[in-house]
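1. have a look at this prediction, sequence included:
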Amino acid sequence: MGLSNHLTCRNGLFDVKNRSYLSARSPQQVLVSGFALLIAVGALLLWLPISVTEGRSLSFHDALFTATSAATVTGLVVADTGRHFSLFGQLVLLVLIQAGGIGFMTMTTWFALAFGKKISFKERLILKESFNFQSTEGIVRLIRKVFFYSLVIEAAGTLLFAVHWMADMPAGKALYHGLFHAVSIFNNAGFDLFGGLSSYVGDYFFNTVAMVLIFLGSAGFIVLSDLIDYPASRKLSLHSKVVLSFSGLLLVLGGVVIFIFEYTNELSMGALNDGHKLLASFFQSTSLRSSGTSTVNIESLRQATQFFMVIMMFIGAAPGSTGGGIKVTTFAIMAAAVLAMIRGKEDVDLFRSRISKDLVYKAITVTFIALFLVGSATMALCLVENQPFLSVLFETTSAFGTTGFSAGVTQHLGGFGKTVIILLMIAGRLGPFTIAMALRSKTRKELYRYPEGKIILG
């Protein structure tokens, strides 16, 4: 290789060796391996004695579980974050949450751009896959916006939380707590330093700021970009319309259902006044989009409420966001397809736009793979763990949806159970379709088609 070629290769995001690695693998495979590397490094750092407080220890399996939970912005924990981890360990978690939330490729790309590096077409394909973007056009511009939006939103959340907490703690501690919780909540990670947020169930200021951060994180950066550009463009993309409308619908539905189901439950919200009950209901509903930040004891909720939350967690957040699940757009397409079939319509449409059959097939594929993963994991844990079925289903769905709500099962899991949850969290963060594409061999176009067959349904 000549000197000019060598320099050209080093002008990109990766050096020549990494370029050969990228060219030999699909974007999905690069994403999966990159996340695996991020988790492995995080686990090794959390395993170090410096990461835990004096007199405490953390097994490597628990360190791996915690690193996975942070990198996939889930929030399921096997150790109290505020008490078990030292300042160094908490900062490691913070970096993992940030990298996992906006994406390690986003962070790498931004730093490459900051140093004047060029982004190759292959790298643009990987970025496109990480955000579920439709094309590579404008992807680098979106990355700049993602990084800028994240910093601005997290900085605003940090200041608001810090000012609010300065009345209860020293200014420096309040600022650090504000930073940690702003990053955790915006990235829908669900980690907290208080050992639970039940004391803030009636705190209107905290709940309002947290719900705004959760919504901004779960809506996705594509939607955020559309909303910020709306005053000038006066239009929203079909994607943003679907995300905003269905997310709003699910949020209101969740708040109303939780309020009704838990209104008289003395173990959860029954002792609260009506205003606090309403606030708590809508806060948990907002968190169901993939945050897992809870102001009530999830274990004390009625079984009907927990099962309803399972459905909502399975749906998850929006594509290109910090959340998991099958994604709200997948749910919207499935709902539109069912409605079209009931009405006898040939086309599936949303907001006067026809949805291609490829997208409908992809939505069906994602949903089926997700159901298979959650169902298989639930059966496996029921075989080896002595826990109620609904609690196990709740935990596996929470892991897949990267929600982080817990029915009290995670901390009692054995080695096998924790491994199952680890795999579910990774699958939920990357998406079942991405995992499937990473595992499959190279596609080849079929040179023939079978004759059409008839099967009776219903």
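-> All right, it came through fine. Numbering: from 1, shown residues only.

2. contacts, neighbours, all on C-alpha from now
-> Noted.

3. right, and residue 332 touches residue 242 too?
-> Yes - Residue 332 lies in contact with residue 242 (C-alpha atoms under 8 Å); the separation is 7.2 Å.

4. what about versus this one:
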Amino acid sequence: MRKLRFSRSINLSPPAILVLAYTVFIFLGALVLWLPISHTGDIGFSEAIFTSTSAVTVTGLVLADTGSAFTGFGQAVIAIMIQLGGLGLMTTAVLVLGALGIQVGMPQRMILREEVNQTSLSNLMVLVRIILVIAMVCQTIGAILLAFVFVPQYGWNGLWQAVFHSISAFNNAGFALHPDSLSQWVGNPLINIVIPLLFIFGGIGFIVLGDIYQKRNWTRLTLHTKLMLIGTLILILWGSIAFGVLEWSNPETLGTLSTGEKLWASWFQGVTPRTAGFNTINTGGMHDSSTLLTMTLMVVGGGSTSTAGGIKVTTLAVLLLATVAFFRRRTVLHAFGRSIGLEEVMKVMALTTISMLLVLTSIFIVSISHDGNFMDLAFEVTSAFGTVGLSRGATAELDGFGRAIIIFVMFLGRVGPLAIGFFLATRSVPRVKYPSGQIYLG
């Protein structure tokens, strides 16, 4: 009898492999969270898949209180998914392979390059080690400091709370073990300093932190690092001051707090939309103006090669620089003694356009199937896209279709930019050139 051999080779691009890896990991996480050992009895598979997606994409939107709906085992599973999703699945895999002494080949390096949003294969392993060291040091220090708050209040269980919230904060996940997030510590200095610093360090970008550690001199820092630091500082100041001014007398948010608590809350709420997702006030009680401010910050997000989402701070910086250059009749952008070419502007325009179309289309679809408050629905979708996790309460009221849309947006908000980056980094030389035409704008 003759043996028939079938040889099939499936060629997938690095972004496709990443998408597949994240999808498989989300479903495996959902199956584990669905087990009776993981929850207290009120979690079905739809809630499990929603929670798993939210954890892996480090978003933080939930359908049930994490602290009461999930057992200690379930909370540990969520923390692991947050850690792996925040650092990146391929980054973690490379670290494991390196620890086992297994050589990381070229295909794995290409996938890793897409995940950490790099255009070069050089120094990838160095970047991976930088990511691991920064993550472990920041989260360890954060857990130790948070223990001074949680242990006196919750006993030895406070140690786990300190570890969980440190992991969640650094990875910009926004998962909390309390139904009101961190609202009961609205005036606690340690919470208001440690938690924001964790998600600022996690969201500013590992490349930026590594560059600062290596150069330690402003003039020697790269253009990317300078734009990230200046942009982050401006957005933090703008968000904190604007939120405080808009909400100072609102009885549902800052109005009933003392002056010190108002200042702490304004600082916290001005920083947390940068994809962190924690809150110390009632987000659903914000004015529409503050809601729009928060949505804008959620869309911008954090930095490239970070645990944060959004279109990224450098994208916003290039858009603004391009606008200034247009009105000054310049064809090349300038910043900190460096130039930014037209190709970079086109990449930024493509990323921003796709992101805005995704957000607006998702809001449109969700608003068709739900008659809830439009601002609340738009807020949830924007939070899902930016992988933020802040909520005005509409997520829990969505039906199966609405939850599916939010899951889809969370997934694209985390994995989408990785796939888009592949196409933006791929050049194609046109074989045919057409004569230039003219269109009228404005």
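-> Thanks, I have the structure now. None of these values were measured; they are calculated from a predicted model.

5. now the common contact residues for residue 332 and residue 242 of the first structure.
-> With C-alpha atoms under 8 Å, 6 or more residues apart in numbering applied, the contact sets of residue 332 of the first structure and residue 242 do not overlap.

6. so where is the helix or strand that contains residue 398 of the first structure in the second structure?
-> For residue 398 of the first structure, the element it lies in under DSSP states H and E is helix 389-400. Here helix 389-400 of the first structure aligns to the second structure at residues 374-385, judged by TM-score structural alignment.

7. buried sites along that stretch?
-> Neighbour counts using 16 or more other C-alpha atoms under 10 Å place 376, 377, 378, 379, 380, 381, 382, 383, 384, 385 of stretch 374-385 of the second structure among the buried residues.

8. what does stretch 272-290 of the first structure give?
-> So stretch 272-290 of the first structure, judged by 16+ other C-alpha under 10 Å, has buried residues 272, 276-290.

9. now do stretch 148-164 of the first structure
-> 149-150, 153-162, 164.

10. now the two most distant members of those residues.
-> Maximum pairwise distance in those, criterion C-alpha to C-alpha, is 22.6 Å, between 149 and 164.

11. coming back round to it: residues in contact with the match of helix 389-400 of the first structure?
-> Residues contacting stretch 374-385 of the second structure (C-alpha under 8 Å, 6+ apart): 59, 61, 275, 288, 291, 295, 298-299, 309-310, 359, 362-363, 366-367, 389-395, 406-407, 409-410, 412-414.

12. that one vs the first structure - mean distance after superposition?
-> Here the mean offset of stretch 374-385 of the second structure against the first structure after fitting is 0.7 Å, by mean C-alpha distance after the TM-score superposition for the first structure.

13. any idea how far that stretch is from the middle of the chain?
-> Taking C-alpha atoms, centre = their mean, to the nearest Å, one finds stretch 374-385 of the second structure lying 15 Å from the centre of the chain it belongs to.

14. could you do stretch 327-344 of the first structure as well?
-> Using C-alpha atoms, centre = their mean, the offset of stretch 327-344 of the first structure from its chain centre is 23 Å.

15. what's the matching range in the second structure for it?
-> Going by TM-score structural alignment: stretch 327-344 of the first structure matches residues 312-329.
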